[in-house]
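Novice: sequence first, then the predicted structure:
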Amino acid sequence: MTENFKLRIFTEPQQGASYDDLLRVAKRAEDAGYDAFFRSDHYLKMGDVSGQPGPTDAWVTLGGLARETSRLRLGTLMSAGTFRLPGPLAISVAQVDQMSGGRIELGLGSGWYEEEHTAYGIPFPSLKERFDRYAEQLEVVTGLWSTPEGETFSFDGQHYQLTDSPALPKPVQSPRPPVLVGGGGKKRTPELAARFADEFNLPFVDVETAAAQFGRVEAACSEIGRDPAEIVRSAALVLCAGKDEGQLARRAEAIGREVGELRANGLAGSPDEVVDKIGDWRDRTGITRLYLQVLDLSDLDHLDLVAEQVAPQL
């Protein structure tokens, strides 16, 4: 991969994948030179798929991959704040960071998919309360990690209270693992990104929408005196590349999509088309990382095609 622009693989295991499926993809991604392997954090399938064999837990998965890969960055896009208390989440992520030798990144969001909460008995507060909790979670997780060894961390929020936490274990990365914030909210999301994010991600939007939202994050940074250049800009797009139209059509059919729709809304076409679209995104939004949403996890040749014919041109 190029030094300045990073391609990352992004998977959606809730749609139907075992740990072994994810391991195969992660190992191929590492061998092919991708920068990172990320996964969603969901417990229920979406749309008309079987979802078999059922969901895998994001942080259990990443703990396993931490020991079975050596170079790839690993992370979530995004973990739902509704799934975990912030104190135990900080422990889990720090532990997996240790297990990986310092390769972990935490994407954290407020949670949005009500049906998975209902399916697995997870409380699902109102949007306002989820965002209020999310803001406190970001403060708690980053506060625990940044507390110097030998000191304690306390927090008195509306939803979470911590008293004299030893703030252990510490992650390997210093001052802490990168934190990703993302989404299209026009006020609170940019404000939280300005305060806490090392990277801001926009998933599955058009380039104009992305450029406008990055502008809001930049403005929110300026308001609190933070240099906007400290925040990495990234996007996520569904991948469907083919060396010819026949292969492209087969790959689109395998994920239940139309080639024309994917060309319009995703990252689809020949390797040269994909390069051109990435170039347009870079020029118009300033992204330096792109998450390639790979939906057919059995098609490892798809990863190879992009690594061999797209990445060298970036």
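Specialist: Perfect, I can see it now.

Novice: going forward, measure contacts and count neighbours with C-alpha atoms only.
Specialist: Will do.

Novice: isn't residue 314 up against residue 277?
Specialist: No. Counting by CA atoms under 8 Å, residue 314 stays clear of residue 277, with 10.7 Å between them.

Novice: now do the shared contacts for those two.
Specialist: With contacts taken as CA atoms under 8 Å, 6 or more residues apart in numbering, not a single residue reaches both residue 314 and residue 277.

Novice: let's bring in a second one:
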Amino acid sequence: MTQNFTLRIFTEPQQGASYDDLLRVAKHAEDTGYDAFFRSDHYLKMGSVAGDPGPTDAWVTLGGLARETSRLRLGTLMTAGTFRLPGPLAISVAQVDQMSGGRVEFGLGSGWYEEEHTAYGIPFPSLKERFDRYAEQLEIITGLWETPEGETFSFDGQHYQLTDSPALPKPAQRPRPPVLIGGAGKKRTPALAARFADEFNLPFVDVDTAAAQFERVDAACQAIGRDSGEIVRSAAMVLCVGKDEAELARRAQAIGREVDELRANGLAGTPAEVVDKIGSWRERTGISRLYLQVLDLTDLGHLDVVASEVAPQL
């Protein structure tokens, strides 16, 4: 497994961000040396924030950023499997990969936030059915991308049927963009990761939970004869870094959180504290990527502190 450690910016635009807000953050992330810009895929705010001006669509956003950035990897944590049919989704993601010159990474999850489905008229099946559909979607999307040019792809599942698809367009990356899978499910999630994942991500969990889940993914790989070292390990944490306690407190207040809670549950503190916590995670879990959840998109100085005082020590 690669030991090169990378930091990625992860945004939650449903909490209140326009495309222009996201573009500003993405360009700044590129200019300051971050590896990637990722966003959530949600259509409704969470919690007590206003959420104005409302949601932006993940893949429309990434298509725009594909043309306005040149180096950043671009992707989702995670695209909701309930939002889009797998065939059209494969087309959209392949197109954005072409538009970016091969910089897309494709995170796919089963979908979980019932209220956003209710708000926008999106069907929300039972957990079992969502997961059954999710498994079929992974098979279809990767199958379409990996079908050689000139051949067709067919699929006969319980929820989706494709007949003689030309499996076009192809993504720029061959045979396909990297696939990210994540989450804490103890059985089906590791099994799907072993089959399909190039990266396994654990968002907003403690280090013991992460280590145990990575072990389950390793075991699932072993069960099907796959080298688990082929799967990049990553985590996502809310970011709150300050050069001193006053700056830290100001940044915590701006996102409606308490400093002590963020120190316990996120990636928070002085640059030295944050470097130590990342080091502990690397030692315990073997992660080689960290997604920094940036909740105040107006504070570009926050990115600067991490780029100048944390990243060089990793």
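Specialist: Here it is on my side, so go on. Since the model is a prediction, treat every value here as computed from it, not as a measurement.

Novice: TM between them?
Specialist: After superposition, the two chains reach a TM-score (TM-score structural alignment, normalised by the length of the first structure) of 0.99; 313 aligned residues with a CA RMSD of 0.8 Å.

Novice: all strands of the stretch 201-314 of the second structure, in order?
Specialist: Listed from the start of the chain, the stretch 201-314 of the second structure has strands (DSSP state E, counting those that start in this stretch) covering 232-241, 267-269, 289-294.

Novice: and those as JSON lines, adding mean neighbour count and distance to residue 27 of the second structure?
Specialist: Converted to JSON lines, those look like this (neighbours: other CA atoms under 10 Å; distance: least, CA to CA, whole Å):
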{"stretch": "strand 232-241", "mean neighbour count": "24", "distance to residue 27 of the second structure": "19"}
{"stretch": "strand 267-269", "mean neighbour count": "24", "distance to residue 27 of the second structure": "23"}
{"stretch": "strand 289-294", "mean neighbour count": "23", "distance to residue 27 of the second structure": "14"}
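
Novice: mind putting those strands into JSON lines with distance to residue 206 of the second structure?
Specialist: Conversion of the strands of the stretch 201-314 of the second structure to JSON lines gives the following (distance: least, CA to CA, whole Å):
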{"stretch": "strand 232-241", "distance to residue 206 of the second structure": "10"}
{"stretch": "strand 267-269", "distance to residue 206 of the second structure": "11"}
{"stretch": "strand 289-294", "distance to residue 206 of the second structure": "14"}
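
Novice: just tell me which of those ends up closest to residue 159 of the second structure.
Specialist: Taking CA to CA as the criterion, residue 159 of the second structure comes closest to strand 232-241 out of the strands of the stretch 201-314 of the second structure, the separation being 30.0 Å.

Novice: so where's the longest helix in the first structure?
Specialist: Looking only at the first structure and at elements set by DSSP state H, the helix with the highest residue count is helix 127-146.

Novice: how distant is that one from the center of its chain?
Specialist: Helix 127-146 of the first structure has its average C-alpha position 17 Å from the chain's average C-alpha position, going by CA atoms, centre = their mean, to the nearest Å.

Novice: that helix vs the second structure, average distance?
Specialist: Taking mean CA distance after the TM-score superposition for the first structure, the mean distance separating helix 127-146 of the first structure from the aligned residues in the second structure is 0.1 Å.

Novice: flag every buried residue along that helix.
Specialist: Burial within helix 127-146 of the first structure, assessed by neighbour count using 16 or more other CA atoms under 10 Å, is assigned to 130-146.

Novice: at the geometric centre of the second structure, which residue do we find?
Specialist: For the second structure, residue 77 is the residue whose C-alpha lies nearest the centre (CA atoms, centre = their mean; 2.3 Å).

Novice: distance of it from residue 36 of the second structure?
Specialist: Distance of residue 77 of the second structure to residue 36 of the second structure, given as CA to CA, to the nearest Å: 12 Å.

Novice: show me what the host helix or strand of residue 20 of the first structure packs onto, helices and strands only.
Specialist: Per DSSP states H and E, residue 20 of the first structure falls inside helix 19-32. Helices and strands touching helix 19-32 of the first structure, by 3 or more CA pairs under 8 Å, 6 or more residues apart in numbering; DSSP states H and E, are strand 36-39, helix 58-68, helix 300-309.
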